[in-house]
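Undergrad: Here is my input; please provide its structure:
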Amino acid sequence: MRKRLRQIFVIGLALSLLGIGVPAWSEDDPRSCNDQLPAGTPSYVVCRWMATPEEALEIAAFWLNDDGQNMIDSGPPDRLEFTCDQPGDQCPTDSEGDGEIHDVGAPDVPGAEDGGTPECQNGEQCYVDGHGISAADRAAAEKTPAGQATQAGAQTGMRVWIETELADDYKAGTLQEAAKKVAALAATQPGVVGIRFSSQLGYNQTFTTADEIDKFVTEATTALHTLVPGKKLAVHTVVPALGCGGNDACKTEMTKKYPLLDPERVGAWLTSGLIDQLSLDSGRLATEYATWQIDAAEAQRNQSIEVRARAWDAYGQIAYEDASFATAGTAQLTEEQATKAISDRIAMPLQEDAAETVTLWSRWQNDQGQVSRVYGEKWAASTTWDQLKKLGTIRPRLATIYDPANPEVDVATDLKNLSEVFGQVYLHAA
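TA: So this is what the prediction gives:
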């Protein structure tokens, strides 16, 4: 509970800069601690003491009275104390380390001064290498736009993901080759968090059956885990039924319209351990539910409640994704519009505790070649961008997608500017 309260408090501080808030909630409960919640806490966030302050004082007194004798008595009997400072003590001298006491935070490996990367003994690599990825594979990956951006992105302080699409390769029978290429990108830089290997999974027309999707997810994750063990894996999709809430007619229609996007089936990718992150698109929330008089705000709230009820965050990370901040051409949101958009599409998902991160498309191009941006062209001034910069406290929870093959100016400039708002970046690899 304390962790959740701290998360909500930090978010509240940042969002208060924009005047964003939601009604508080209270309950006539003797164990309620809702009065400890910050102003603007949403109504469904509930605080309840496991031990009231008075009870906590009694518990502390029990263990601390009489110089903590109760604590001492609770320990294992006949404890063996061996300090190596008494005559006759014999302690090993061949264990790891240099035998010296170091200050907290001080480097204990030569070459790790000032937070740098320690030099490895005998020149070996200091990080887990990919299995089956050769030096030639990594060298080739480093020369690609995504490979160069991976190295540049790590220097900005952003957490870097590799974003690609393996579904088409799976259909073409070339999954292993494609997985090896993207795994080589992830292996070129130790700081790469993971790989997002599919987008709009089940929503687009790539697959025709749910079993085929499950097979793809299983084979893709198996291949990637083998090639780059330890890297996180993610997919992006949309689950329209979640926006219906308790409206059974809506659920029936959404299930019929999107048969491949059953919530239980999608959730199983998380609960079975196949993926570590599930990104849910919010692009359909504004229009999909008009038949049942469910507006965008209610649809999003329904989705958040459904996600929490399924405890998906106990198995992996949930991200919300939104492309609607970016506007085409020179059109820009006003300050009022930008503030409302931030409140509705960033503040609410985080305050509802359904998503750990929110991914914004900061720049994208449609089939006609028209470019939409959150910031101004060539990084010209933008009201929306200025408002997003005010969310510095929750920067680690904000992510974006970047295509290094189509930069706004150049990769270094673009990533530096993006790092002013976002704590994570998905680098697109063709």
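
Undergrad: going forward, measure contacts between C-alpha atoms and count neighbours the same way
TA: Will do.

Undergrad: Hmm, residue 14 is touching residue 389, no?
TA: No - contact between residue 14 and residue 389 fails when scored by CA atoms under 8 Å: they sit 10.3 Å apart.

Undergrad: any idea how far residue 16 is from the closest residue to residue 306 other than its chain neighbours?
TA: In this structure, residue 306 finds its nearest non-sequential neighbour in residue 242, 6.0 Å apart by CA to CA, 6 or more residues apart in numbering. Distance of residue 242 to residue 16, given as CA to CA, to the nearest Å: 29 Å.

Undergrad: Tell me how many other residues crowd residue 274.
TA: By other CA atoms under 10 Å, 21 other residues sit near residue 274.

Undergrad: Is it correct that it falls within a helix?
TA: No - residue state for residue 274 (DSSP: H, G, I helix; E, B strand; the rest coil) corresponds to coil; a helix is not indicated.

Undergrad: Quick check: it touching residue 220?
TA: No - counting by CA under 8 Å, residue 274 stays clear of residue 220, with 9.4 Å between them.

Undergrad: one more to line up against the first:
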Amino acid sequence: MARWLEGPAAFDTAIARLGKLAKRPGVVGFKISDEIGYNDGLGSPEDATRFLTQARTALARVAPGKQLLVDAIVPELGCLPWRGTNQLGCAERVRLKYPAATAAAVEGYLRAKLIDRLDLSTGLLDDSTYGKWGTSKREAQVDAWNHVKEQGWPQLTILQARKALAVPNGYQGNADEAAADVGTYIDVPTAAGARAVDIWTWRQQYQGNTVSLLGPDLSPNPLWTALVQQHRQGAQLLTHMTPSAMPTDQRGFDQECALAASAFTAVFVAAGSG
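TA: Model (predicted):
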């Protein structure tokens, strides 16, 4: 599998470390931002543009030829502001709250050629909100991704989708829920031009719990079965692996990597972990 490296937060430390890691086999690029402009200290499009420009310049110097990936949640897309007054009000509120993560801001980064690959979340709302608006989460996802397609984003970058489906003790949904998740978060984006889908995460410590796609015994669940089938049908799926959360014995490590390869074509590896 190809590997994407996620750098540590401190900029100078990250650049120096990533320059060394770029020489490792299989490394195709670096993810340098998690949900850009969304509670990350970048309070304006200008702040985000400066950060991306500095990162691109520095990485071109220490890791020429490697791609730069950013992931983003654009919450106004989930509001569907082109649909009506209530939806527009929803979008205006989140634009004020996250000015560096608006659709206009993200499109600006793309048009400035600051991002080689974009992992995009449309910031879908809860089912009850969409029910009040006379639609569903799946239909909202179709609408949001069609809007992104109409805006030309697939022509501005290598566009990918993203969705967190890991929970403590592995995915807990039944077959119908897994089919709905795959339909909403994989089928819809890829039909609208997403080249791959980032499914978070293989296994990781998060908010005091170990979250994962599979349970501790690595036995399959309905989501895993669906992901493997998607992979067999040609879907490009990615996931995240944290080295410190992987088995320390070679046999266990190899087993998990082989299992992951049955569903995923590439992985993000946390460069700041052991």
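
Undergrad: before we move on, the earlier item: and residue 242 and residue 16 of the first structure? which has more neighbours close in?
TA: Neighbour comparison, residue 242 of the first structure and residue 16: the larger count goes to residue 242, with 23 against 14 (by other CA under 10 Å).

Undergrad: So for residue 14 and residue 389 of the first structure, which sits in the more crowded spot?
TA: Legend: neighbour count by other CA under 10 Å for residue 14 of the first structure and residue 389, higher for residue 14 (18 against 15).

Undergrad: tell me which residues of the one helix or strand the more buried one maps to are tucked away?
TA: Counting by DSSP states H and E, the element that carries residue 14 of the first structure is helix 2-16. For helix 2-16 of the first structure, a neighbour-count test (16 or more other CA atoms under 10 Å) marks 5, 7, 8, 9, 11, 12, 13, 14, 15 as buried.

Undergrad: what are the ranges of the helices in the stretch 151-274 of the second structure?
TA: 153-156, 175-182, 188-191, 222-232, 250-261 (DSSP state H, counting those that start in this stretch).

Undergrad: what's the most buried one of those helices?
TA: helix 188-191 (a mean of 20; mean count of other CA atoms under 10 Å).

Undergrad: helices and strands around that helix, which ones?
TA: Applying 3 or more CA pairs under 8 Å, 6 or more residues apart in numbering; DSSP states H and E, one finds that helix 188-191 of the second structure contacts helix 137-150, strand 158-164.

Undergrad: okay, now residue 66 of the second structure: neighbour count?
TA: By the measure other CA under 10 Å, the count of residues near residue 66 of the second structure is 16.

Undergrad: That one pairs with which position in the first structure?
TA: Using TM-score structural alignment, the partner of residue 66 of the second structure in the first structure is residue 231.

Undergrad: thought that match was touching residue 221?
TA: No - Residue 231 of the first structure lies out of contact with residue 221 (CA under 8 Å); the separation is 10.5 Å.

Undergrad: before we move on, what SS does whichever residue in the second structure pairs up with the residue nearest to residue 306 of the first structure have?
TA: Taking TM-score structural alignment, the alignment pairs residue 242 of the first structure with residue 77 from the second structure. Following three-state DSSP, residue 77 of the second structure is assigned to helix.

Undergrad: Next up, the contacts around the aligned partner of residue 428 of the first structure in the second structure.
TA: Taking TM-score structural alignment, residue 428 of the first structure has residue 270 as its aligned residue in the second structure. Neighbouring residues of residue 270 of the second structure by CA atoms under 8 Å, 6 or more residues apart in numbering: 5, 6, 7, 240, 241, 242, 243.

Undergrad: Pretty sure the first one sits against residue 242.
TA: Just to be clear, that refers to residue 5 of the second structure. No - using CA under 8 Å, residue 5 of the second structure is not in contact with residue 242, being 10.3 Å away.

Undergrad: what residues do those two have in common as contacts?
TA: Shared contacts of residue 5 of the second structure and residue 242, defined by CA under 8 Å, 6+ apart, comprise 269, 270.

Undergrad: more crowded one of these two?
TA: residue 5 (24 against 20).

Undergrad: Name the helix or strand for the more buried one, please.
TA: Going by DSSP H and E, residue 5 of the second structure is part of strand 2-6.

Undergrad: so where in the first structure does that strand end up aligned?
TA: Residues 159-163 of the first structure are where strand 2-6 of the second structure lands, counting by TM-score structural alignment.
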